[in-house]
Every structure is written in C-alpha cells, then in structure tokens.
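Participant: structural data only, the sequence is not supplied:
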C-alpha cells in the first residue's frame, strides 16, 4: 500500500479532488510510473494525469470519494466519460512529442474515510 499524502482532510469538493490527485500521483510513482503531466487542459476538457509506465503512455482518470454511498470511485467513469478521455488523449498526443508503442487508460480510485488512511485502487487498462 502506498504511503498516503499527509495533507489535512479536504473540506470542499475541489479540495477533495486535489487531495485525491496528490494521493494518486504518490501511488503511481511508488508503483514505478513517471508522471509526465497533471491537469492538462484543452478546449474539450481535462486529463487528470498522464504518465509513462515502461513502454506505455498512461492516461489516468482520478476519482476521489469520501465513502461508497454512490458506488466505488471507478464506477463514476461512465461510457460518456470514457469517450471523452479517449478524445482528450488524442488531443494530448497531438500537442506533445511523446511516442510510445502502447497506450493505456487507467483509473485510480481514492476513498478518503473520516478517519484513517485513504484507500487507493489502481485499475490498469480500466477501459
């Protein structure tokens, strides 16, 4: 289990998302990935994280929740969101000089309980 970011518990939705992304970056780097880009934006939306894992470029969606009342964080990545992420990945590739034989879409789900450490789930090749 990766060592979590020790930031104070987030209060707002934006703070929760930012906290989750910091936890996700730490989990990915602890797993050996190199983060190339964070919160990359274009007119069509935003990619949370872009990383390299060996020969693969990884486009990673981060979902953070405080509980499972609305399902697991990964369940929030709907088919519509998946299509948007694929389009955003194409835009990112067109804007950057990074080449890789493999492309992958991962989801990192973070559950931040009221007490204790965040629970991190890294779904490789999520879609």
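Facilitator: Structure's in. What do you need? Nothing here was measured: the structure is a model prediction, and the numbers come from that model.
Participant: rest of the way, CA atoms for contacts and neighbours
Facilitator: Fine.
Participant: residue contacts, residue 106?
Facilitator: With contact taken as CA atoms under 8 Å, 6 or more residues apart in numbering, residue 106 is in contact with 58-61, 122-127.
Participant: 7 Å instead, please
Facilitator: Contact partners of residue 106, counting by CA atoms under 7 Å, 6 or more residues apart in numbering, are 58-61, 123-126.
Participant: ranking these by neighbours, who comes first?
Facilitator: Neighbours here mean other CA atoms under 10 Å. Within those, the largest count is held by residue 60, at 28 neighbours.
Participant: against that first model, consider the following:
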C-alpha cells in the first residue's frame, strides 16, 4: 500500500473513531458506486450524514479542508443521492460533513469536524 493510501486509511480510521465517540452510528465506510466513493456514512440523531475525510501529515501543503472544492461538494451530493437510492429507508434528513485530520508520523492526530459543509 502506498504511503498516501496508508495515510488516508489512517485518517478515515481516526475520523470514524471520533464520530463514534461523538455518538454517531457508522453505517458504511468507503462505499463505492460508478460515480465515486463516500468515505463514511453515519447517523446522527435523525439525520443521515455523508462524511468526506481529508488527511494530511502536516500543514506544509495547506489545511486538509482546502482540498474540498465546490466541484467535490457537488459530487458528494450526487453520491449521497446514489447511496440513499441503493439503501431504501428513511433518509428524509441528510447532511454532508467534512472531517480534517492532521496526522503527523509521531504524536496524536488532530481532528476537526465541520457539520453541514453543503
């Protein structure tokens, strides 16, 4: 596994643990369809939450959330609709969140969770 993939997997693990600790129920991780991939799908209260996770080892190339563009958010909306279609049920209330992870090689990762980014 490439170092970048390993860092991304570590970030998603940290994000899933942080969301679980905050009371979210994780429904899906790395859900794929022809349009792309959703990092985490969770439930928070009565909302289905689609979470984009961005991980960096440092801020040398900018904050992780800077990588979430308007184009990426539009894609996440399409992916959320595809997930809801593939998983029938009550998904009347949905939202898209972003979790930024700064995970240095040594030390604890920093987690920043933004709700309703779109």
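Facilitator: Structure's in. What do you need? Since the structure is predicted, the reported quantities are computational estimates derived from the model, not experimental observations.
Participant: can you pull the TM-score for these?
Facilitator: Taking TM-score structural alignment, normalised by the length of structure 2 as the basis, the two superposed chains have a TM-score of 0.95; 118 aligned residues with a CA RMSD of 1.4 Å.
Participant: tell me which of the contacts of residue 106 of structure 1 fall in helices.
Facilitator: When helices are assigned by DSSP state H, not one member of the contacts of residue 106 of structure 1 lies inside them.
Participant: can you map out the helices along structure 1?
Facilitator: Using DSSP H, helices in structure 1 cover 13-30, 79-95.
Participant: I'd like to know which of those lies nearest to residue 39 of structure 1.
Facilitator: Closest to residue 39 of structure 1 of the helices of structure 1, according to CA to CA: helix 13-30, at 9.2 Å.
Participant: could you tell me where that closest one falls in structure 2?
Facilitator: Aligned by TM-score structural alignment, helix 13-30 of structure 1 falls on residues 4-21 of structure 2.
Participant: distance check, the nearest residue to residue 122 of structure 1 once chain neighbours are set aside against residue 73 of structure 1.
Facilitator: Spatial nearest neighbour of residue 122 of structure 1, chain neighbours left out: residue 108 (4.5 Å); criterion: CA to CA, 6 or more residues apart in numbering. Computed as CA to CA, to the nearest Å, the residue 108 of structure 1 to residue 73 of structure 1 distance reads 8 Å.
Participant: more crowded one of the two?
Facilitator: residue 108 (25 against 21).
Participant: could you find the counterpart of that one in structure 2?
Facilitator: So residue 108 of structure 1 corresponds to residue 99, using TM-score structural alignment.
Participant: not counting sequence-adjacent ones, nearest residue to the residue nearest the centre of structure 1?
Facilitator: The residue lying closest to the centre of structure 1 (CA atoms, centre = their mean) is residue 62, at 2.8 Å. Nearest non-adjacent residue to residue 62 of structure 1, counting by CA to CA, 6+ apart: residue 108, 4.9 Å away.
Participant: which residue numbers in structure 2 go with stretch 52-66 of structure 1?
Facilitator: Across structure 2, the stretch matching stretch 52-66 of structure 1 (TM-score structural alignment) is residues 43-57.
Participant: wait, residue 107 of structure 1 sits on residue 122?
Facilitator: Yes: look at residue 107 of structure 1 against residue 122 with CA atoms under 7 Å: they come within range, at 6.0 Å.
Participant: okay, those two: which has more neighbours?
Facilitator: Taking neighbours as other CA under 10 Å, residue 107 of structure 1 and residue 122 compare with residue 107 leading, 25 against 18.
Participant: separation between the more buried one and residue 41 of structure 1?
Facilitator: To residue 41 of structure 1, residue 107 of structure 1 is 18 Å away according to CA to CA.
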